[in-house]
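Colleague: Just a sequence and a predicted model for now, questions to come.
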Amino acid sequence: MNQEVTILILTHKSKKLVLDYIKELYKKFKIIIIDNSNDLDLKSIIINSYPGVEIYLIPNNGYSNQINFGSKLVKTEYFLISNPDIRGMNESNVLNFVKAAKELKNKFSALGPRFLNVNPKSHKQSEDNKSISPMKFISGACMFFNKKNFDSLNGFDENIFLYFEENDFCIRSYKVNKNYQLNNIKIEHDIGTSVEVKNEEDKINQANFRTWHFIWSKFYYYKKHYGFFLAIIYFLPIIIRINFRIVLYKYKNDKINLTKYINRRSGLYSSILNKQSSKRI
């Protein structure tokens, strides 16, 4: 078993995806699963069928909290954090992260792979013909760290429950050591599939939950790094659009979109008023 890197899998109601992820890797690398959905069935399967894999069930205090909790358990020089909805992570890709880290002489904050199935308009990546390129931001779905460098940056901001936590980490870390994308590591990310939903009601609840936290975290991020005044100026058109759509969907009696934008407004106003990211399902 490799003694240089630990794989942290961060999961919430993703039992099947987790089991698919680890089946080819658990004999080759130290794997720690951090679950914040109290999945006792997953825990039982791991304990009985995957010797050596560690699993911890923790309260759901957000993605940043999961990462920081898991990082404290890491004893190796490097660790990889990954969502369970990543496809294509194999032994070769993990070792390529380690190889690049050593070639950089550990002078990096985070390394990330090339994603094959993302929208180029919303997910900026480096030029494909460059093997390694500095990037200001690395996707939080899959990030590779040197443990010492990660600890020196005090990990992730646990005020952020969901969304923009990797942006916050990267903008802070880039001032110390650059972040890099490795184009010889190619994976796919099935965005939005990490949480297993049972019915249409669950799907709608998840969507509204994500809508609330996305806008809360976005304002918090802008306020933290650019100041409250500039954040308000940036978000003023968004506030106007949200309230216009609420009036419109009330008039049209469109309950689904009305609920969506009420949640959006609630999340934004909570962040503006400096309230915690408190919405839960």
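Modeller: Sure, I can see it.
Colleague: alpha carbons only for contacts and neighbour counts from here, please
Modeller: Will do.
Colleague: Would you mind naming the helix or strand containing residue 34?
Modeller: Residue 34 belongs to strand 30-35 when elements are defined using DSSP states H and E.
Colleague: Residue 184 too?
Modeller: Here residue 184, judged by DSSP H and E, is contained in strand 179-189.
Colleague: packing partners for that strand?
Modeller: strand 86-87, helix 91-103, strand 111-115, strand 132-135 (3 or more CA pairs under 8 Å, 6 or more residues apart in numbering; DSSP states H and E).
Colleague: dump the residue contacts of residue 249.
Modeller: 255, 257, 258 (CA atoms under 8 Å, 6 or more residues apart in numbering).
Colleague: how close does the residue nearest the centre of the chain sit to residue 241?
Modeller: Most central in the chain under CA atoms, centre = their mean is residue 140, positioned 3.8 Å from the mean C-alpha point. Distance, residue 140 to residue 241, using CA to CA, to the nearest Å: 29 Å.
Colleague: got it, and residue 205?
Modeller: As judged by CA to CA, residue 205 and residue 241 stand 22 Å apart.
Colleague: buried subset of the contacts of residue 249?
Modeller: The neighbour count (16 or more other CA atoms under 10 Å) marks 257, 258 as buried among the contacts of residue 249.
Colleague: wait, what's in contact with residue 101?
Modeller: 107, 108, 146.
Colleague: Put this next to the previous one:
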Amino acid sequence: MQHHVSVIIINYNTAEYTINCIKSILKNTSKNLSCQYLIVDNGSEAESYFTLKKYIDSISDAHTINLIRSNINTGFGGGNMIGVREAQGHYLAFINNDVLFENDCLSILKRFMDSNKNVGVCGPQAFKENHELLPTIDHFASLGRELFGRKVLETINPNKYPKRKISYSEPQRGQFVAGSFMFFSSEDFNNVGGFDTNIFLYHEETDMCKRLANINKQAFLVPDGKFIHFHGASSPKIIDLKIELKISLLYIIRKHYGIFSYLILLLYLQLKYFFSGLLKPANWPVFLALFKQAPLSMSLKHKQKIHPL
């Protein structure tokens, strides 16, 4: 049976967030929408996994919810691709577990995608806990964005780089949509090969939407859909994230823009973190990683342990 939407959510040691996320989706989603829910436990400790399993078992008779266990943390892309293997939806919704629906986002996004076959991915409008606007569309990670910043790009070429931090009342095209809530055509997602599992965390959105752009598929914000994002509920310590961010950034710059852009960005980041490290010693680990060229072999992906139940 093909569903309208396959919803894929990753749990990593934050079962309460995942449970609240599922509850908000079930509460707000129209019963007329056929949904398949695939919850991927991405190598959580036993307590988190069994807390989640107990909740899902208690409601599984009423809803199509499948809990899939990986005994090792495979990262954002890897975890989502585990869910994709069992997905049967015409659309794929990848939703962070620290998300709460404010309205029927899935039906809103489906209607938009049904009417816009040139769109490969879209996302609803994100808000912080205090209902402050969170950017949903963004500009591709690139050498220009890293050297000059987003505001400069938005000023010199507003058509190519629409403002991120304003409220839109109509659907707005961007270069990519935030990874906290990405709604894909499954056909387009499959045609570009899905998430690149070389990336453990960060910049998956740029990578996916660059590949979608290569087949003339666009990315859009659909502001009628609204959700709360708690932001980084299951992240590891900050310094590891900073290093991982640079590893992923340099990887996709080289992948999509070539060796010349990669080398310029690498040199820029090395100098930036060398001098910032003189003033803020906490940045030295980031500089040392960049000095070693921040290869994929340094990624958190290679530091994960197997967690049998």
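Modeller: Yep, it's here. Please read all numbers here as calculations on a predicted model, not as lab measurements.
Colleague: what's the helix or strand for the residue of structure 2 most remote from its centre?
Modeller: Relative to the mean C-alpha coordinate of structure 2, counting by CA atoms, centre = their mean, the farthest residue is residue 278 (33.1 Å). Applying DSSP H and E as the criterion places residue 278 of structure 2 in helix 259-279.
Colleague: Can you give the distance of that helix from its chain's centre?
Modeller: With CA atoms, centre = their mean, to the nearest Å as the basis, helix 259-279 of structure 2 stands 26 Å off its chain's centre.
Colleague: Any buried residues in that helix, and which?
Modeller: Residues 261, 262, 265, 266, 269, 270, 273, 274, 277 are the ones in helix 259-279 of structure 2 that count as buried (16+ other CA under 10 Å).
Colleague: Not counting whichever helix or strand comes after it itself, show me its contacts.
Modeller: Sequence-wise, the next helix or strand downstream of helix 259-279 of structure 2 (DSSP H and E) is helix 284-291. Helix 284-291 of structure 2 has contacts (CA under 8 Å, 6+ apart) with 239, 242, 243, 246, 266, 269, 270, 273, 274, 277, 298.
Colleague: Contacts only, for the last one.
Modeller: Shown in contact with residue 298 of structure 2 (CA under 8 Å, 6+ apart): 247, 289.
Colleague: go on, the fifth one?
Modeller: Contact criterion CA under 8 Å, 6+ apart gives 250, 290, 293 as the residues in contact with residue 266 of structure 2.
Colleague: Per the alignment, it pairs with which residue of structure 1?
Modeller: Using TM-score structural alignment, the equivalent of residue 266 of structure 2 in structure 1 is residue 235.
Colleague: what separates its match from residue 212 of structure 1, distance-wise?
Modeller: Distance of residue 235 of structure 1 to residue 212 of structure 1, given as CA to CA: 15 Å.
Colleague: Residue 232 of structure 1 now?
Modeller: Distance from residue 232 of structure 1 to residue 212 of structure 1, by CA to CA: 18 Å.
Colleague: now residue 8 of structure 1
Modeller: Going from residue 8 of structure 1 to residue 212 of structure 1 by CA to CA gives 27 Å.
Colleague: residues in contact with stretch 48-66 of structure 1?
Modeller: Outside of stretch 48-66 of structure 1, the residues within contact range by CA under 8 Å, 6+ apart are 10, 26, 30-39, 43, 46-47, 156-158, 160-162, 165.
Colleague: And for stretch 175-186 of structure 2?
Modeller: The contact list for stretch 175-186 of structure 2 (CA under 8 Å, 6+ apart) reads 89-96, 99, 109, 113, 120-124, 135-140, 161, 204-206, 209, 218-221, 229.
Colleague: Of the residues you listed, select the buried ones using a PyMOL command.
Modeller: To isolate the buried members of those in PyMOL, using 16+ other CA under 10 Å:
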select buried, resi 89+90+91+92+93+94+95+96+99+109+113+120+121+122+123+124+135+136+137+138+139+140+161+204+205+206+209+218+219+220+221+229
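Colleague: can you pull the buried residues of stretch 224-235 of structure 2?
Modeller: For stretch 224-235 of structure 2, the neighbour count (16+ other CA under 10 Å) marks 224, 225, 226, 227, 228, 229, 230 as buried.
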